[in-house]
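>>> structure for this input, please:
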Amino acid sequence: MNLKYDSDEQIIYVMKADGSKEVLEAEFPSEPVTSPDKTKAVYIAPLEWERLGSLYLYDLLTGENKELIKPDDKHHIPKKVIWLDNHNLAVIIGFGYGTVAIGGNVFVYNLDTEQKKPLTEYDQRTQVTNIVFKDGVLELEGIRYIDDTFNEFERFEEKIKLSHADGEVQIAT
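Next comes the predicted model:
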């Protein structure tokens, strides 16, 4: 099986071996991101302004779709996800409502343990808005609000070197 994202319609389709397709997600999903070994894909749905979405894992071999991270009781939601390896995801999680909550903090979610742990612990004034992983380094882009009314901000970039120990991803020392 394979997933196809229709950006115009904002729909994820499951493409079957016989050439047919069926709708997997039609409620404003993000584009699916495939694991390095091409056996799984992750996506967020809905990924829409002031909608509380969840992070899902779709198994491309079995067709199982599983909710990994849902909105918490403080309305924090996943906003972006990337693969670090076949077992770990980096996820931006932040407040789901308002015009100033465009990013959040970065967490590592381990698929084997089903646990998430923070990589960043910024206050609400500092928010990561994009993440890229290459050569063992997680590159962060974000904003820092510089006024009391959260109207003015400056952009920032940060790099975090990661390492693996016993299947867990952590900040390299």
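
>>> make it CA atoms for all contacts and neighbour counts henceforth
Fine.

>>> scan this structure for its longest strand.
Identified as the longest strand of the chain according to DSSP state E is strand 153-165.

>>> show me what counts as buried in it.
160, 162 (16 or more other CA atoms under 10 Å).

>>> what's the next secondary structure element after it?
strand 168-171 (DSSP states H and E).

>>> next, the structure of the following sequence, for comparison with the previous one:
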Amino acid sequence: MYKISYQKENHNLTLEISELKYVLESSSEPELSPNKDYVAIITPFEWECQGEIRLINLKTGSSKRTELNLNANLTPKHVIWKNANTLFVLIGSNWGTVDIGGHLYSYNIDYNELTLLKKFDDTIQIQEIQKENDNLLILRGIKYIDDNFNESEPYSTHYTL
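Below you'll find the model as predicted:
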């Protein structure tokens, strides 16, 4: 059995599995796999810091780092599960205050395969993925509306699977 608690305001994750206790001070919100065997997290989850996706097995307590093989300028920004073997991941720039979102990828955890699904124009910064159903993702973020990337408005689109 496991217990998860997450403090969104300071990105602290506490995960207790049998006799093991993980305390991560810089983690994204944990995403529970559909079969409830794993949680996926991005850690460290900080501004201008390259994170990695970790999968924590909720039965054994073991932790596995995914093999995204990103260059030093890129980092995962958001992650959700597609199914028990595949993640949807937003990957974007590590640096700056303009590039706050990312492009949409899928990542197969069994084969370590990262696939670009949708690339966005520089004026669009996708920050959140929501699985509407098995065939549709809702992607949310901002769209810059000036040439200096100072002013923005909320942006939402969908991606059909």
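
>>> that older thread, by contact count, what packs against the longest strand of structure 1?
strand 137-145, strand 168-171 (3 or more CA pairs under 8 Å, 6 or more residues apart in numbering; DSSP states H and E).

>>> roughly how far is that strand from the heart of the chain?
Its chain's C-alpha centre and that of strand 153-165 of structure 1 lie 15 Å apart, by CA atoms, centre = their mean, to the nearest Å.

>>> what angle do strand 137-145 and it make with each other?
150 degrees (axes from the mean of the first three to the mean of the last three CA atoms, to 10 degrees).

>>> just to revisit the earlier point, save the helices and strands packed on strand 153-165 of structure 1 as TSV, and put in mean neighbour count and distance to Glu64 of structure 1 too.
Listed next are those as TSV, based on neighbours: other CA atoms under 10 Å; distance: least, CA to CA, whole Å:
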stretch	mean neighbour count	distance to Glu64 of structure 1
strand 137-145	18	29
strand 168-171	16	24
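
>>> of these, which is nearest Gln124 of structure 1?
strand 137-145 (8.7 Å; CA to CA).

>>> what's that closest one aligned against in structure 2?
Structural correspondence for strand 137-145 of structure 1: residues 136-144 of structure 2, per TM-score structural alignment.

>>> next, the mean deviation of the matching stretch compared to structure 1.
When structure 1 is superposed, stretch 136-144 of structure 2 averages 1.3 Å from its matched positions, counting by mean CA distance after the TM-score superposition for structure 1.

>>> what about the helices in structure 1?
Counting by DSSP state H, structure 1 forms no helices at all.

>>> report the central residue of it.
Central residue of structure 1 (CA atoms, centre = their mean): Val81, 1.9 Å from the mean position.

>>> wait, what's in contact with that one?
33, 42-44, 89-92 (CA atoms under 8 Å, 6 or more residues apart in numbering).

>>> strands along structure 2, start to end?
Going by DSSP E, structure 2 shows strands at 2-7, 12-17, 20-24, 31-32, 38-43, 52-57, 63-65, 74-83, 86-93, 103-108, 113-118, 124-133, 136-144, 152-160.

>>> quick one: Tyr105 of structure 2 from Ser26 of structure 2, how far?
Tyr105 of structure 2 is 23 Å from Ser26 of structure 2, where distance means CA to CA, to the nearest Å.

>>> nearest spatial neighbour of Gly98 of structure 1, skipping sequence neighbours?
Using CA to CA, 6 or more residues apart in numbering and skipping residues adjacent in sequence, the residue nearest Gly98 of structure 1 is Glu50, 6.9 Å away.

>>> I should have written Tyr144 of structure 2 there, sorry.
Ser152 (4.1 Å).

>>> got a list of contacts for stretch 115-130 of structure 1?
Contacts with stretch 115-130 of structure 1, where a contact means CA under 8 Å, 6+ apart, come from 80, 92, 101-110, 140-146, 150, 170-171.
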